[in-house]
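Peer 1: Mind looking at a prediction? Sequence and model below.
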Amino acid sequence: MFDRLEGFSVDLSLLAKEFPIHSDHPSPSMPVLKKNAESPKDVPTKKKRVQLPDTNVISLNLGHLGGWIGKCELATGDPELCKRCNAALSMNPNIVQIDNERYWQCLFCLENNELHLEEEEFPQTDQIEYLEKATPSLSENATDDAIVVFCIDTSGSMIVTSPISNKDFKDLRKIQHEQPSIGTGDSTSQYLPNEEKGVKYISRLEAVQQAIEVQLIGLQQEHPDRKVALVTFASDVTIYGDGTTHPIVIAGDRLSNPEELENLNQWWGTDIPQPTKEELDEEQKVRLANAKTKQEIMAILNEAPAKKQPAEDKKVDFKLESIVKSRLALSTKLFSLAEEGQTALGPALLISCAIAAQKPGSKIVLCTDGVANVGVGSMENKENIEAAKDFYNAIAKKALSNNTTISLMGFKGSESNIEVLGSMSTHTGGQVDVVEPSTVQKNFQRIFADDTIAMDVKVSFFMGTGIHFSNKYSAKEWEVEQKSKSDKTVSFELLQKSIGSVNSDSNLLLEFDALNVPASMKEVPFQVQLFYTRIEDGKRLLRVITRHIPISLNDKEIEENADIEIVGLNSIRSVAEIAQAGNYTYSRLRNYANLQFMKKLVAASKDKEEASEVLKNFVLHSVKFEDKIYREQLRELHKGNPWDETEKDEQVSVNEGSGGFFSFFSSPSPSPSSGSGGGFLSSLFSFVTPSNASMRAEEPTTNQQQTRGTRTDDVSNLLWQMKGANMI
């Protein structure tokens, strides 16, 4: 009897030719290592023990769900599903005969199911697709009329400027065409003493305006039926819609009412009476008299109680024109924006989600440079953080259910609490980045580079007896169910997850381990069931992929055949998840262990040139991670936070000096003299701390969650990007 299954990254690719179709004779290029219980998984070092990266990783390339590259055999009829666990009949099933009746035996729960197919109707490949239904509303040009919502921060801090080269400045001026020029007035040609000549300055808002304009022009040319909406937020929220109607300003107590904010029809259309001066109190009337802009006037008027109306007259449909009709009007509104006030981010995002929800496959692009401090979702005070997390997690769930992606863009030098906001992007398939104003346009291009290829994606993993989901840091993202045969003699795990929309770069990684795997087992069955709506034709499909992965006890065989890129990618994601949980020291130790293991895989690889290239890229990720997390620990230490919260029996003294990690980087990493300067790498991986500091020797248990202050946006951005990485 064995208690661990170690060894190989199994890429359950949706492209059949990437793996040979096998039946009774599985391909030897896909071994799974199974170690004896007495072979420890931990690597002992002088003072600490740290878990090695797990090579049992399933990689599911969701990017192959769209286009010709991912198409597979379409079966006629419905799938044959196990009556007990819903696993699907696969190729070469085990057929049993009971009382002259034929049954097929489930691979996972061993239930005998009535056979309704003739032998020639059995699946002929290890992946097959079934048609559930076609969605009429998506049958033609499914995403061409999807909605793009730009949710833009116009608070006072968006006026902060950054230098930009003359070349980039001229390029932006070309983009603007007839719109007001950037850097208006004489300020663009004036310089402070000793200031570099030939450099212009651009504000954060101006950079966003230019980047959006580029996207509007591109959408008008390439996707003329797309709809674009603009929502801005400062101390209030302004809904510009497609720019062809009068904007609606929402302010005051209304910003703290989620139900009211989500009701778009309440705000939209001339049929809905606007508040009048007579409904204001004396203080509001004084402020109204002193208001200087239309926006200020509308904000004050909107503080008045909304008029009650008969239900039949209340709603006016919120509608958007296609970009080909609205682009000029929208551009005019875009370049009329000005920076002022605070940051009502939460209310604006809630409204943006309501707009995007009208059309599946829509995108929200959120640009901000400050912490939300007005209305729902405010994070201004520490006591509000947990409530804010719940609020933004709820938004992510709504967006996921509506197949809406949320991409987030912050600015370097500012703090927006990316740690909290970034979860929305990760869970909905969007992107997270913190940029300089000069690179906003490139960031937008990345966001719009990949269109949605499938939506309403749901995945189920069936894992054979003794196989267990092992990544506890991402366990809360999955529904894990224990399945068993009626007599309880056989049990296995079923994992399920709703993914929402996916693009060509989307993939899933899943770590697994094995406990009590029968010694007689020579191979392990896995099955993936993917339910999704294909964008190109609106068909609702079920794809079933079944693999039988052989077990190996040969370490050399495992290391030679391991997919180093998948192992490395999973290692990058896993250390990010550990750090996000607040376990900084343990994440750094795992990072080091990952590097050692990757080097070992390169040495064993049959294609050393390709493996070495993967390792070089992996080292860059690891160096950056170590640098950021180490500095974050020092920052928190200086603020009075403990180095790590550990139990006394799990603490060891940290006095081993610098350079402990440096020897690993002698090859193939850059030399110490390159990059950031002479002593960079030699100090980068040191655990030098005050004499009273400590580090965790073992992986922290779940009830030892770290209590930390808010991370910097720079570190949070890195962790979210690592967790969402799809290539090394």
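Peer 2: That came in fine, so what should we check first?
Peer 1: CA atoms for contacts and neighbours, from now on please.
Peer 2: Fine.
Peer 1: Just the element for the closest residue to Glu565 other than its chain neighbours, please.
Peer 2: Nearest residue to Glu565, sequence neighbours excluded (C-alpha to C-alpha, 6 or more residues apart in numbering): Val614, at 6.3 Å. Using DSSP states H and E, Val614 sits in helix 608-638.
Peer 1: Quick check: buried residues in that helix?
Peer 2: 611-612, 614-619, 621-623, 625-630, 632-633, 636-637 (16 or more other C-alpha atoms under 10 Å).
Peer 1: Same question for stretch 110-127.
Peer 2: Leu110, Glu111, Asn112, Asn113, Glu114, Leu115, Phe122, Pro123, Thr125, Asp126, Gln127.
Peer 1: so how far is Trp720 from the residue nearest to the spatial centre of the chain?
Peer 2: Central residue of the chain (C-alpha atoms, centre = their mean): Thr426, 1.9 Å from the mean position. Separation of Thr426 from Trp720 (C-alpha to C-alpha, to the nearest Å): 7 Å.
Peer 1: Find the residues that touch each one of the two.
Peer 2: Val432 (C-alpha atoms under 8 Å, 6 or more residues apart in numbering).
Peer 1: ok, residues contacting stretch 496-506?
Peer 2: 61-64, 66, 361, 400-405, 427-429, 450-461, 477-480, 726.
Peer 1: before we go on, here's another structure to hold up against the first:
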Amino acid sequence: MDFGSKYVYAYNCSSEEDLSDSGDESNVLNIASTQPFAEAAPLSLTHAVASGGAGDIVKVEEKHDSSNKSDTRRKTKQKRRLRKADTNVLSVQFNHLLKPTEMHAGDIIRCEECSVIASHLSKIKPATGETAEPLWECEFCRHHNSTDIEQSDLPKQEDVTYLVEPAPVVHGADMTGLDNSIVIFVIDISGSMSSTTSVSGTFRMPNAHKQQQRAAENFGGEQMIRDRHQSYVTRLQGVQMAVDANLDTLIKEHPTRRAALLTFNHELTYYGDGTREPLVIRGDKLDSKEDIILEAEEECKNELKPILETKQRLVERVYDLEEGGQTALGPAVVFALHLASKRRGSKIVICTDGLANRGIGNLEAANDEKSEGNVKKAAIDQGNEFYGSITDVARDKGVSISVVTMKGTTCFIPLIGQMADGSGGQVTIVDLTNIRDEFASILKQQVIASNVSATLIVHRGLYIRNPANSEIKLNKSERDIGNVTKDTEVTF
């Protein structure tokens, strides 16, 4: 843990400040008059303050009485009550999980009152005639705990690891210790993925001629290709090249991992590792989560081969993809997650440029400006519930989900991005010039622990601010974090 300072900053006044929505902080009440201050008319203020807390809205109603009617006005402003910036912050960085620490062989000794764990600073009072068992007085709440351990049984260092129960197999490692986790590329091949972007230089692809012919037919590509110094690349082509390059990296760095390909437009097409005939899911099945899971369960019976053996066939499948149709993002994520959840430490990389508008997880109404307010709100709530449930499953199964989208596109990132935020993945907005590097960055992020939670308990002389209500002072704060990587960091 890292603290903002070795000292606690104690306020003599309120630890909050008011921020005006208008941005005028120097004169919140904005009392403007051309008359001298001495001639200003009496001012009466009526305050309507919401319940305290971060982000509270404070309404200030102003009334000015003046003999000069041109200066008389009534104005209502809104302000936000925010916490002042200070050093009362604690940061927890989870890369410490990779560092060796003392593995304590004894049992965890918790305070019966506040749940604090006895540490190297704790003092055990031996049993006496008055007490049948040794006592430990909690340093945080002063509760006296009966215990059956002695002083010598306590940890000797401040950073200690306890083995509560044997750890499950992580990172997809088998009994030999080889990494056989799965990387599933979930690629949008809807019609919008045929949009072209100008890039410097030229490019060469295995099916370049066919791709350029299609661009010429649909987007005036004949004129574009005549330019010797520029090439016009579709979004799908950019994704294809990025996947190809990163499969090469996987072979070099993780040859025993498994890679699979799943595409979605108005239907789902699962290619697996490229060595078998693809599975196509279409029609009413896209509207049923249960049907999609049943299809995924059947595919789980087909063992994926290491990327070292399947790369060539998989790349051929990738370059054969063509754009067209709608965007069945929700069904694709459900299918991919059910496959990936069979091996902890697996990754799902979603690449999309459009709004989910087919099957479960449909967000079309949520983003439609013509939708009525209640219809739009209901669609957003349903989207939050659907993609939130995806996040919960991913956290529980140790699967990270990353979302890659294109600049200038509408994907409703606030909703689908929660899958990445809650599972240890990334949300990345790219252009075609850097998509390859962004893919590489995602693949390097490895989930090092799943089902992670963090609990902060402070001494009775301190308190933790309640994020929901600053008037409530806590002595314990719990965070359900889920999957973490070596770069994960949370603050209290």
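Peer 2: It's in. These numbers were taken from a predicted model, which means no experiment stands behind them.
Peer 1: I figured the residue nearest to the centre of the first structure hits Asn717, correct?
Peer 2: No: Thr426 of the first structure lies out of contact with Asn717 (C-alpha atoms under 8 Å); the separation is 11.2 Å.
Peer 1: where do the contact lists of the two overlap?
Peer 2: Val432.
Peer 1: Which residue, neighbours along the chain excluded, lies closest to the counterpart of Lys389 of the first structure in the second structure?
Peer 2: Aligned by TM-score structural alignment, Lys389 of the first structure pairs with Asn384 of the second structure. Nearest residue to Asn384 of the second structure, sequence neighbours excluded (C-alpha to C-alpha, 6+ apart): Leu415, at 6.0 Å.
Peer 1: wait, what's in contact with the one you found?
Peer 2: Gly383, Asn384, Tyr387.
Peer 1: and the gap between the second one and Ile429 of the second structure?
Peer 2: Noted for Asn384 of the second structure: a distance of 21 Å to Ile429 of the second structure, by C-alpha to C-alpha.
Peer 1: Also Arg344 of the second structure?
Peer 2: In terms of C-alpha to C-alpha, Arg344 of the second structure sits 26 Å off from Ile429 of the second structure.
Peer 1: quick one, which of those two is more surrounded?
Peer 2: More neighbours surround Arg344 than the other of Arg344 of the second structure and Ile429, with 26 against 18 (other C-alpha atoms under 10 Å).
Peer 1: Could you check how far Asn112 of the first structure is from Ala88 of the first structure?
Peer 2: Taking C-alpha to C-alpha, one finds Asn112 of the first structure at 12 Å from Ala88 of the first structure.
Peer 1: Now for the two: what residues contact both?
Peer 2: With C-alpha under 8 Å, 6+ apart, Asn112 of the first structure and Ala88 have common neighbours Cys106.
Peer 1: Just the element for the spatially closest residue to Ser20 of the second structure that is not a sequence neighbour, please.
Peer 2: By the measure of C-alpha to C-alpha, 6+ apart, the closest residue to Ser20 of the second structure outside its immediate chain neighbours is Lys79, 4.1 Å from it. Lys79 of the second structure is part of strand 74-83, with elements assigned from DSSP H and E.
Peer 1: Report all helices and strands that that strand contacts.
Peer 2: The contact analysis (3 or more C-alpha pairs under 8 Å, 6 or more residues apart in numbering; DSSP states H and E) places strand 74-83 of the second structure against strand 16-20, strand 56-64.
Peer 1: Redo the ones you listed as JSON lines? Include mean neighbour count and distance to Leu250 of the second structure.
Peer 2: Below are those laid out as JSON lines (neighbours: other C-alpha atoms under 10 Å; distance: least, C-alpha to C-alpha, whole Å):
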{"stretch": "strand 16-20", "mean neighbour count": "18", "distance to Leu250 of the second structure": "49"}
{"stretch": "strand 56-64", "mean neighbour count": "18", "distance to Leu250 of the second structure": "48"}
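Peer 1: Let me have these in JSON lines, extended by distance to Gly373 of the second structure.
Peer 2: Putting those into JSON lines (distance: least, C-alpha to C-alpha, whole Å) gives the following:
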{"stretch": "strand 16-20", "distance to Gly373 of the second structure": "27"}
{"stretch": "strand 56-64", "distance to Gly373 of the second structure": "23"}
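Peer 1: isn't the residue nearest to Glu565 of the first structure right next to Ile566, touching?
Peer 2: No: contact criterion C-alpha under 8 Å: Val614 of the first structure and Ile566 do not qualify, at 10.0 Å.
Peer 1: how far out from the middle of the chain is the host helix or strand of Ile128 of the first structure?
Peer 2: Here Ile128 of the first structure sits within strand 127-134, counting by DSSP H and E. Put simply, strand 127-134 of the first structure sits 27 Å off its chain's centre (C-alpha atoms, centre = their mean, to the nearest Å).
Peer 1: And it against the second structure, how far off on average?
Peer 2: With mean C-alpha distance after the TM-score superposition for the first structure, strand 127-134 of the first structure departs from the second structure by a mean of 2.2 Å once superposed.
Peer 1: May I see the buried residues of that strand?
Peer 2: Quick answer for strand 127-134 of the first structure (16+ other C-alpha under 10 Å): Gln127, Ile128, Glu129, Tyr130, Leu131, Glu132.
Peer 1: of all these, which comes closest to Leu301 of the first structure?
Peer 2: Ranked by distance to Leu301 of the first structure (C-alpha to C-alpha), the buried residues of strand 127-134 of the first structure are led by Glu132 at 51.2 Å.
Peer 1: The stretch 351-492 of the second structure: helices as residue ranges?
Peer 2: 373-397, 413-416, 418-421, 435-444 (DSSP state H, counting those that start in this stretch).
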